[in-house]
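Asker: Can you look at this prediction? I've put the sequence above it.
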Amino acid sequence: MQFIKYLFASTLLLLLALTATHAQPSANDRPWRAQWIMANQNQNATSTWQCFRKDVKLTAKPAQATARIAADTKYWLWVNGTLVVFEGGLKRGPTPQDTYYDEVDLAPYLQAGDNTLAVLTWYFGKEGFSHKSSGSAGFLFECLTPELPILSDRRWKARVHPAYELAPSPLPNFRLAESHLRFDARQDLGTWQVPGAPTPGFGAAQELGRPPTAPWNRLVRRPMPFWKDSGLKEYVSTRRVPGPTADTLVCDLPANIHITPYLDVEAPGGVLVTLLTDNYLGGGTVNLRAEYVTRAGRQQYESYGWLNGHKVLYVVPKNVTVHGVKYRETGYDTDFAGSFTSSDPFLNKLWEKSRRTLYVTMRDTYMDCPDRERAQWWGDEVNESGEAFYALCPKSHALHKKGMYELIGWQRADSSLFSPIPAGNWSKELPGQMLSSVGYYGFWNYYLHTGDRQPMADLYEGVKKYLHLWPANADGTVAFRQGDWTWGDWGENIDRRVLFNTLYQLALKGARNMALLLDKSADADAYQKRMAEIKQAFNKQYWNGTAYRHPDYKGETDDRCQALAVVAGLADEDKYPALFKVLQQEEHASPYMEKYVLEALFLMRQETYALQRMQKRFGYMVNHPDYTTLFEGWGIGAEGYGGGTVNHAWSGGGLTILSQYLCGIAPLEPGYGTFQVMPQPGPVARASQTVASVKGTIKSTFVNQARKFTLDVEVPTGTTALVGIPDHGFSEIRLNKKVVWRQGKYLKRTSVPAAASAAQHHVAFEVPGGNWTFEASK
């Protein structure tokens, strides 16, 4: 016990030193024939691991063998000794009652004759901010092939895995549904997954009922890909930090990533090796670690519970010989298909760190952070999903879609919404975040970038019900709803009543667009009328001649409110000079809300100052040499918010701003059938952006010189781009070396020029699919 105390004291000191530096549309209604099963000796204890095994004989190798698999909570599947699924299953649930299941084609792994299926399951058995516990472990397997149906039932062999134990205190913080993993190799079952291997202690499985049955109820097909899996890899570098009784191997990862640590050691029996990352204390709380108790001899072990960080630490007692350490990276299966580069190294680094932070906050859901909470806070998700459209490939869209269905699937009887969901130990509504989630930058932004109409149809009524909870004051503004936690942002000087009005206006804008899409004209008219009323009342009640302020608000002028008034269309252009002055003076927004400040500055055509402010406010975290990700607050630890993690993708809104405004790429109709390329270069000499849209690759590259502006655009086949040259006093524009505009006039041989309001600061042209070069000169 004394050694354990020393171990944690020394490890924590080392860590501190290091850190200083509705139902889903994919539901399958085909009746299930299989039974939920579990091992007979299982008592549904927290963090229970179970082994299941089935030997089957097939008359022929099947051409296709789609298995439907569900587990409470996670599973690993071997077929004939080959690991086929690494961490299957998703945290519960699509609704507070229901459960996800996976589909896997096993045909490539099956053979004519004898086959062995082996499954290891991990039952979390406790609540968290990202998981609703059912109260019972369980496993379900159904594979219907002409050769032989394979169904989970009492004929499967099962047992609780005796080597997995709960690790002692300090326990992980209450937000996490996962437990520390402790594996005592002296109790290991050996190669029980391999065909022909002995299965000591296995007995007939216990049947728990055929779906849909409580506590898992209706099963919903997994709406997103399985994890990308790197296989076991070598660390970038490893160094040994000596200690009195144990040394610590500090292993560098290529970036902040999700990993499962592996070791190859030789040791006497009963020696404790501890595995953790530099994020063990992320956000100022105890997060997750793993422990391994050796058996005598040489042995290998991989801890299956994923961790994240920049470094992995192995605390190894002196009497253990280390032959090797490795890691496996897993994560959401999407490609880094978007890209950005410019003449400004800071902007390049901000964009890359934003994408890295985005990716490390994606897994079962979008997360606020991968260490302290792993929770689907929807304020974070709005920023994250917006970044994903520019940074990642379309496979990423499924995570946003899943989150939308979950948000409405968890809607309460009184029509209120809350997040994070799914959750077992949280149920508080944050009104501002909920307005953001269902609004223009939440649900509607998904449709705008994907063209996927079905979620709008399925979820609209839930959005409508929530918006009806927000009545009007007698003066026409939005009545203040306190909710369960009246959170508007981290930080100081939050003028919440004004802030909620701006967010409600954006929510109405999204709902109006949904109603128009769904031919609900009466609803659309009502939303439009209410938006007009709010705009008039907002300016009458809150505009004091120099800024927007609630009459009862006593703090410093809130930069968030000024920015969102612009973004929501509540502030007309005649107020822009005064609002710009405020945004030059006030800096209260957290990195989450700073995205809207930067967007407002671009909308007001103040891109030069926007880029200056971006560098000033994000400079510390972007330039920090020890982290590849962005922080929750403007600093680390005490300088951060809510404990201050170093991997919060809500801070990545600058990525969206650089892609959408600096390089100017944005959809004009849902699904990018028509899109714009309207760069606002400011002082940037050159920049290039690639977007992997649902219609194909879009690329914009500009070179910005004193007397010349060049813009190269790649437009996917079958789409139309509205391309704009910044109206900076040019006298002539050439398109693919032919003059198409001169002295303020379009020449007859040019394509039809656009007259859209979005082009009022650009000379705009409509072009079809192809590669286009615009050259503007003075």
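Answerer: Happy to help now that I have it. Given the structure is predicted, the values throughout are model-derived calculations rather than measurements.
Asker: For the rest of this, base every contact and every neighbour count on C-alpha atoms.
Answerer: OK.
Asker: Hmm, residue 370 and residue 283 touching each other?
Answerer: No. If you go by CA atoms under 8 Å, residue 283 and residue 370 don't touch, sitting 10.4 Å apart.
Asker: Which one of these two is surrounded by more residues?
Answerer: A count of neighbours by other CA atoms under 10 Å puts residue 370 above the other of residue 283 and residue 370, at 29 against 25.
Asker: So that one: helix, strand or coil?
Answerer: Under DSSP: H, G, I helix; E, B strand; the rest coil, residue 370 falls in the coil class.
Asker: so how far is residue 516 from it?
Answerer: 38 Å (CA to CA, to the nearest Å).
Asker: same check, this time on residue 462
Answerer: Look at residue 462 and residue 516: by CA to CA, they are 16 Å apart.
Asker: neighbour count winner among these two?
Answerer: Per other CA under 10 Å, whichever of residue 462 and residue 516 has more neighbours is residue 462, with 19 against 14.
Asker: residues contacting the closest residue to the more buried one other than its chain neighbours?
Answerer: Spatial nearest neighbour of residue 462, chain neighbours left out: residue 408 (6.0 Å); criterion: CA to CA, 6 or more residues apart in numbering. Contacts for residue 408 (CA atoms under 8 Å, 6 or more residues apart in numbering) come out as 22, 417, 459, 462, 463.
Asker: Second structure follows, compare the two:
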Amino acid sequence: MFQRFYLLLAILAFGCTVYAQEINPELLKRHWTASWITCPDAPQKDYGVFHFRKQINLEQVPNKFIIHISADNRYRLFVNGQSVCFGPARGDLVNWYFETVDIAPFLQKGNNTIASTVWNMGTLAPVAQISNQTGFVIQGDSDKEQAINTNSTWKVIQNKSYSPCSTDNGERLQAYMVIGPGDHIDASKYPWGWEQAGFNDSNWINAVGVTSPSPYGIGTDNLWQLTPRNIPLMEESMQRMQKIRKTDGVTVTDKFLQGTNPLKVPANTKVSILIDQEVNTTAFPILSVTGGKGSSIQLTYTEALLDKNLQKGDRNKIEGLSVIGNYDIFLPDGGTNRQFGTLWLRTYRYIQIDISTADEALTINDLYAYFTGYPFEQKAQFSSNDKSLQDIWNVGWRTARLCAGETYYDCPYYEQLQYPGDTRIQALISLYVTGDDRLMRKAILDFYNSRVPDGLTQGRYPSSRLQVIPPYSLYWVSMIYDYWMYRQDDAFVAQFLPAIDAIFGWYENNMDKERGMLGPMTWWNFTDYTDRFPNGVPPGADDGNSSVITLHLAYTLNQAAQLYKHFGKECEADQYTNLATELTKATYNLCFDKTRNEMADTPEKKSFSQHAGIMAVLSNTIADSEKQSVMRNVVDDTSLIPVTFYYRFYLTQALKASGLGDLYYPSLDYWRDMIKIGLTTFAEKPEPARSDCHAWSASPLYDYFAIICGISSASPNYKTVKIEPSLGELKEVSASTPHPQGEIKVDLKRQGLKGIMGTVEIPSGITGIFVWNGQTIQLNGGTQKIDLK
């Protein structure tokens, strides 16, 4: 099964793609002629792994053969034994995505075998997975492809070799972990070769129809509303494992990991092998074995080894530490070259293999993996005289990549859920480093589709469990604002204005009219996982008059006012500007302590946090002339409740807004310290951290460009640019970042204590300004020299 599958993927990784954009417009206007099909003798909402097959005969190989495919929960498609794609991209029942692919490169003259694995994790499914019931659909794009349509001519079987394992991850790790179960596979029950042309499927049963496939907006009594996939297929590229760190019961060299030296395990033996990938990764592990009937092989995955108290420490150390985490189990049947691959990706730096053989020796032929994730391409470049910044770049970029798949992930090991708080930062990184806005657009749409009746977006989405985080609805508005500033697509942005109105309406309904601040609020008002915010919630959020969230609302209202003014909605723009002014004035009067020169968390002034001061500056509650003194207190006063890595993004924004961007460079020590203790991706929060790979902590990749180099959009649609570097102690920087019309490049060196020289290049057709120490230079398309004393 897996051998041909992954040989093909090695080819696909070098640029050949089967993803197609062609969709017969008629298929978006009416029910499809194919059927959703399923296995008739299996519970439709329970755990199950199924294989579907059909033979089609072609008189000649077509130039193109476009199909549309989807499944619930998920599928992987094979054509003539070769893997074509997997999906669908996660959405919800109202927006159930289908892939459009051209399978012509896999077809041959004569008989062709179309096959697919479809699986439903039932109640054990990841929380990020919404589901209706087991189902599979393929629709040919035009008349010439109709033979492939799913209907009762397709055959199906439930693969009884699969059962769930590793279902107690959260209990064993004492952490919130909702990525779904591991795979337990009994090879003696596996229908080996099921996807190949010569396989005998005479004992398989005919699939049965479930319902007529309905595109979005068509029909009634629908189970799924089909929507075209709006992101590319995921990358899958070969990834060898790197190093054997420890063995027990056997001698193994690194040549085994290179695929050149199979490992022989004698009969009636127990073996344990600890493998270090040396960096965190998201991948599909592949195991090839021969013999070993009656054996058991367990693969356990972890980001870091743990001590007896489930604490991590130096990620490079292994002595006295254990592998505790998500696992898979494979039971060989004694066959030759049996290939085990996981249904879904695994996240790990370390893999422990625990083998127990019975009366037959086992040979491990090979163990490797296929990296997977959103196919981002790094187009930006950054360098400086401080070489340690490159290390931060490498770890940050790995973090950003591992936290991006069919959605943005908060963390790939524990949740794989998309939250607006994380996603806003991730999306900005994507724009600056890759120029690819497709996953950002999908995220904005996902949250738009998540709205609950009171107008708020859900706190994460897609999600099978309801969670509402009101401040995250505000970050969704900020995401729309960011998109509007960096991309020209007014039609896309305008559709969200009524939803923005509803969010602000919820907040206005929760106002404390007497005090002019927000009153008590429902749901989970998470702000930051700092230790002195219980469960991440700042004082006053639940019982009323939180300065942090009140000023966060004002900050977002100011962004929305600009949006509405752009779209000619002057009345709404004025309304939001006035409301922001009322909130900031009331909060300043009630919460600002002039003696301390600091913003309290509530009018009682019993609690003071960096968060309150940050939002006071970003919302313009603090006068421009006072912002620097307030922000210096935010940075220097160690008695304030501190921000964690997440909220440092907003701390940095506030430093920049106060003219103190030069204070950003020293803060990078927090990231250097993570690298010093062996982290290869950036953690969720300061030690002790649950997640070793958390999206919001990749923010330096944005800050390098927006803060150190000072590159930002100065008007909607990135039509003008502002470049205001904040080099701190750096002597020189060189960077390039994609712009919709080309590239923006800076190459700058300090002159003495206050001067700067170098070049700036912006695309033709845009203009901008360069700002340095109060001096401004006008920029035009092309390259211009900078020489300021």
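Answerer: Arrived safely, thanks for sending. Every value quoted in this text rests on a predicted model; they were computed, and no experiment measured them.
Asker: quick revisit: just among the contacts of residue 408 of structure 1, which is most surrounded?
Answerer: Most surrounded of those: other CA under 10 Å gives residue 417, at 29 neighbours.
Asker: Quick one: map that residue onto structure 2.
Answerer: In structure 2, the residue paired with residue 417 of structure 1 according to TM-score structural alignment is residue 457.
Asker: quick one: that match is in a helix?
Answerer: No. Counting by three-state DSSP, residue 457 of structure 2 is not part of a helix but coil.
Asker: neighbours around the nearest residue to it once chain neighbours are set aside, how many?
Answerer: Among residues not flanking residue 457 of structure 2 along the chain, residue 451 sits closest, at 4.1 Å (CA to CA, 6+ apart). Residue 451 of structure 2 has 19 neighbours, counted by other CA under 10 Å.
Asker: same deal with residue 60 of structure 1?
Answerer: Count around residue 60 of structure 1 with other CA under 10 Å applied: 13.
Asker: just checking, it is part of a helix?
Answerer: No. Assessed with three-state DSSP, residue 60 of structure 1 is coil; it does not lie in a helix.
Asker: mind listing what it touches?
Answerer: Taking CA under 8 Å, 6+ apart as the test, what residue 60 of structure 1 contacts is 111, 112, 113, 147.
Asker: Cross the residues you listed against strands and list the overlap.
Answerer: Cross-referencing those against strands under DSSP state E gives residue 113.
Asker: so where's the longest strand in structure 1?
Answerer: Per DSSP E, structure 1 has its longest strand at strand 246-267.
Asker: If you count neighbours, what's buried in that strand?
Answerer: By neighbour count on 16 or more other CA atoms under 10 Å, the buried set for strand 246-267 of structure 1 is 246-253, 255-263, 265-267.
Asker: before we move on, what about stretch 659-675 of structure 2?
Answerer: In terms of neighbour count (16+ other CA under 10 Å), stretch 659-675 of structure 2 has its buried residues at 659, 660, 661, 662, 663, 664, 665, 671, 674, 675.
Asker: Would you mind checking which of these is nearest to residue 710 of structure 2?
Answerer: Minimum distance to residue 710 of structure 2 across those is 8.9 Å, recorded for residue 661 (CA to CA).
Asker: With residue 37 of structure 2 as the reference, measure out to the closest one.
Answerer: 58 Å.
Asker: same question, residue 7 of structure 2
Answerer: Taking CA to CA, one finds residue 7 of structure 2 at 30 Å from residue 37 of structure 2.
Asker: who's more crowded, those two?
Answerer: residue 37 (27 against 13).
Asker: To what extent does the helix or strand that contains that one diverge from structure 1 after superposition?
Answerer: Assigned by DSSP states H and E, residue 37 of structure 2 belongs to strand 36-38. Its matched residues in structure 1 lie on average 0.6 Å from strand 36-38 of structure 2 after superposition (mean CA distance after the TM-score superposition for structure 1).
Asker: Counting by contacts, list what that strand packs against.
Answerer: strand 135-140, strand 208-211 (3 or more CA pairs under 8 Å, 6 or more residues apart in numbering; DSSP states H and E).
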